[in-house]
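Chemist: build the 3D model from these lines:
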Amino acid sequence: MIFSPTSLSAAEDALRHEVRAWLAKTLPTDFRPGLGLGGRHDPEFSRALAAQGWVGMSIPEEYGGAGATTVERFVVVEELLAAGAPITAHWIAERQTAPALLRFGTEEQRRWFLPRIAAGECFFSLGMSEPDAGSDLASVKTTAVREDDGWRVSGTKVWTTNAHLNHFFVVLCRTSTADDRHAGLSQLIVDLSSPGVSVSPIPLIDGELHVNEVVLDDVYVPDDRVLGDIGQGWTQVTAELAHERSGPDRYCSVIGLLHSYLAEIGVPDDRSAAAFGRIAARLWSIRQLSLAVARSLDEGEAPATEAALVKDVGTIFEQQTVETIREIAALEIDPEGSMLQQLLAECVMNAPSWTLRGGTTEILRGIAAKALTRGGAR
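Modeler: Next up is the predicted model:
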């Protein structure tokens, strides 16, 4: 397994302090933090962040990015998530789409999309999950049929975050039939404003409307919007998920809750001190695993199994932390109460989804088990 111990260099640590100082100056004093990926969709903030060179950091300078390392991006993202910054406008484009374009895209695609992503002007969603597929992406039924100089796409995608606000999404679809469920899958870049695309919100338990059902009805996609090679969608998605599953977003959803608890209640007794000690120890351990994956990505590895394990332990940690805080705080859960009560209410309502998004716990453990059994993990 690629989980070699590592730490931040002096330059990486200096970057952390620079980002922290900028956020303290930029975010309003009465700012209500988002919980990890629960931050607001704020294009203005994304553009301001991009002006600092902190969006699309891993994009090479020739495509408008900073040419930074995966670990440098890790440092910036961790600070943004810890502060609860409104990052969701640029998040998917920066985290997943840009690396996918760099690895699998054509030169024309890179020249068109990457500078816009790095400037905080082009936002992406993911088109993976389907009503009857869930985390089993090999079961997708959305189809793309060849037509002269393009494709006609039909199907339904669900849990598509911010599809009602973003510009494009990368759709995993079936371009041919094969006995092997993983064969015949491809990825197409679909303009969310295209004729035949309809977006409907899926109300969540807390009333939020940031996830959607997206129906594609005979949507035309030109050949120059095929991402990578036809029939290689499964391989490409697997590589892409290493970026999605292993980052700080898999353990930072509860940081705002922890900060709020300490600000309002502190550590008044031995019971609270013991609980926070356990939380801190687990948080630091998971962070080290996540940082190790970031280092391996910089070294050209594709640690899909390791990423799956980070996501598994990270999101379970988040859920268990919410229950611990709920128990020791002994507060009424009130969405209209103090900041702590509001964040606790938001966590209680959203925590069940944390082990679902990015692949369920069962799917992730299956990936790890198969790799370990065949000796595929290092």
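Chemist: every contact and neighbour count from this point should use C-alpha atoms.
Modeler: Noted.
Chemist: confirm that residue 154 sits in a strand.
Modeler: Yes: according to DSSP: H, G, I helix; E, B strand; the rest coil, residue 154 belongs to a strand.
Chemist: number of nearby residues for residue 237?
Modeler: By other Cα atoms under 10 Å, 18 other residues sit near residue 237.
Chemist: ok, and the closest non-adjacent residue to residue 225?
Modeler: Nearest residue to residue 225, sequence neighbours excluded (Cα to Cα, 6 or more residues apart in numbering): residue 189, at 5.2 Å.
Chemist: the one you found in helix, strand or coil?
Modeler: Following three-state DSSP, we place residue 189 in the strand state.
Chemist: in this structure it contacts residue 168, no?
Modeler: Yes: under the criterion of Cα atoms under 8 Å, residue 189 makes contact with residue 168 at 6.8 Å.
Chemist: which helix or strand contains the closest residue to residue 206 other than its chain neighbours?
Modeler: Closest residue in space to residue 206, ignoring its immediate chain neighbours: residue 349 at 6.5 Å, by Cα to Cα, 6+ apart. Secondary structure from DSSP states H and E places residue 349 in helix 339-354.
Chemist: next: residue 120.
Modeler: Counting by DSSP H and E, residue 120 is found in no helix or strand.
Chemist: please give the structure of this sequence too, so both can be compared:
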Amino acid sequence: MATPRLVPPITADSADLTSLRSEVREFLSHNRTGDAPTSVDSWLTGWDEDFTRRLAERGWLGMTVPVSYGGHGRGHLERFVVTEELLAAGAPVAAHWIADRQIVPSLLKYGTEDQKRHFLPRIAAGQCFFGIGMSEPDSGSDLASVRTSATRVDGGWSVTGTKVWTSGAHRADAFICLARTAPVDPADRHAGLSQFIVDLRADGVEIRPIRSMTGAHHFNEVHLDSVIIPDAMVFGTIGAGWTQVTSELAFERSGPERFLSTFQLLSECTDAMGTGELPADAEVGRYVARVTALHLMSSAVADALTRGEPADTAAAVVKVLGTTTEGDIADFADVSTGDDDPPDHLHALIDAAVAQRPGFTLRGGTNEILRGVIARGLGLR
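Modeler: The predicted model follows:
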């Protein structure tokens, strides 16, 4: 039996994609926000709803949404080009990131007609923001162990439980919650799971901030206490939550945010070495090469998604290699400055990257878990 591909075939950018890159770069040159020219982890920490709406006005949100649902009917590769350029520039894209990245394709695949017509035009217009309701306290990356429960009530479901590491929940409008709708079956732990669209301002929802040691607030714990979810907000099919979640994760794990969170730091270090503000270090070339390879791998996954091909294993590969590279870049920059006094903006980037570094390989599924996913995808276990 042939060994499955780790990554789909890689294709070069077309002339149209190259033109689109130039268009995005021109837009960014005129739409910088704040005094600092760059940031790290901008897709998680850079919440700027005004910037999001400016992107929407250019047609760069909801790009893969059909025109009939308020989108632009473009392909995953075009969306990849736009998002890659935004991340490479450290643009503040956190407000719409989750909605545009994975809620859109999930709605298109599993949403009801009413759900599509309600949410998709708002996401494409930069007017509706989502979080992710998967992870739970003490569950780690084992989504099958979720304890949030949904019980049938008249006209809907009553959901009780706690979700954690919910990025942007204190600002988002809703999240898609994974809950157990049937008792655990020891023979099939993935059975009996379902998904629900939860209004984060509904009665019974309590959002508790999780602050980092730096005082920053991006994550939250979301407690659901008998939150009533109407039948119209059941997402997909009751009992099919596991299949739905795993298909969603291909979009979450394979994008350019999995290797570009510290790209701005690498770029600034390279520039500082070129001007003599930092001592030159040939190792920078190795990191440029790693990022280049990850660009090719991630764009190949986007191309596969455009063709409707499964890409779960390839997405896991991109996530493992990408987030490892992000952390290595943070360490490289931190060590490279040594006892030198880098420019203030570079110093700020290094501090931010070191503070964010522990989360790189955890979010989206820990790299240890994903190595098991890759092994299974290759038929090795």
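Chemist: so how far is residue 327 of the second structure from the equivalent of the residue nearest to residue 206 of the first structure over in the second structure?
Modeler: Matched across to the second structure, residue 349 of the first structure falls on residue 355, judged by TM-score structural alignment. As judged by Cα to Cα, to the nearest Å, residue 355 of the second structure and residue 327 of the second structure stand 11 Å apart.
Chemist: and those two? Which one has more around it.
Modeler: residue 327 (21 against 15).
Chemist: the first structure: which residue goes with that one?
Modeler: Under TM-score structural alignment, residue 327 of the second structure pairs with residue 319 in the first structure.
Chemist: my guess is that match contacts residue 352. True?
Modeler: Yes: with contacts counted by Cα under 8 Å, residue 319 of the first structure reaches residue 352, the gap being 7.3 Å.
Chemist: list residues touching both of these two?
Modeler: Between them, residue 319 of the first structure and residue 352 share no contacting residue under Cα atoms under 8 Å, 6 or more residues apart in numbering.
Chemist: contacts only, for the equivalent of residue 144 of the second structure over in the first structure.
Modeler: Superposed on the first structure with TM-score structural alignment, residue 144 of the second structure falls opposite residue 138. By Cα under 8 Å, 6+ apart, residue 138 of the first structure lies in contact with 181-182, 234.
Chemist: go on, residue 7 of the second structure?
Modeler: Contacts of residue 7 of the second structure (Cα under 8 Å, 6+ apart): 297, 300-301, 313-314, 317.
Chemist: let's see if you can find the most crowded of those residues.
Modeler: Ranking those using other Cα under 10 Å puts residue 301 first, with 30 neighbours.
Chemist: the lengthiest strand in the first structure vs the second structure, mean deviation?
Modeler: Secondary structure of the first structure per DSSP state E: the longest strand is strand 212-222. On superposition with the second structure, the mean distance recorded for strand 212-222 of the first structure (mean Cα distance after the TM-score superposition for the first structure) is 0.2 Å.
Chemist: all strands of the first structure, in order?
Modeler: Ranges of strands in the first structure, per DSSP E, are 124-127, 143-147, 150-157, 168-174, 185-191, 197-201, 212-222, 226-227.
Chemist: among these, which is nearest residue 252 of the first structure?
Modeler: Closest to residue 252 of the first structure of those is strand 124-127 (Cα to Cα; 20.8 Å).
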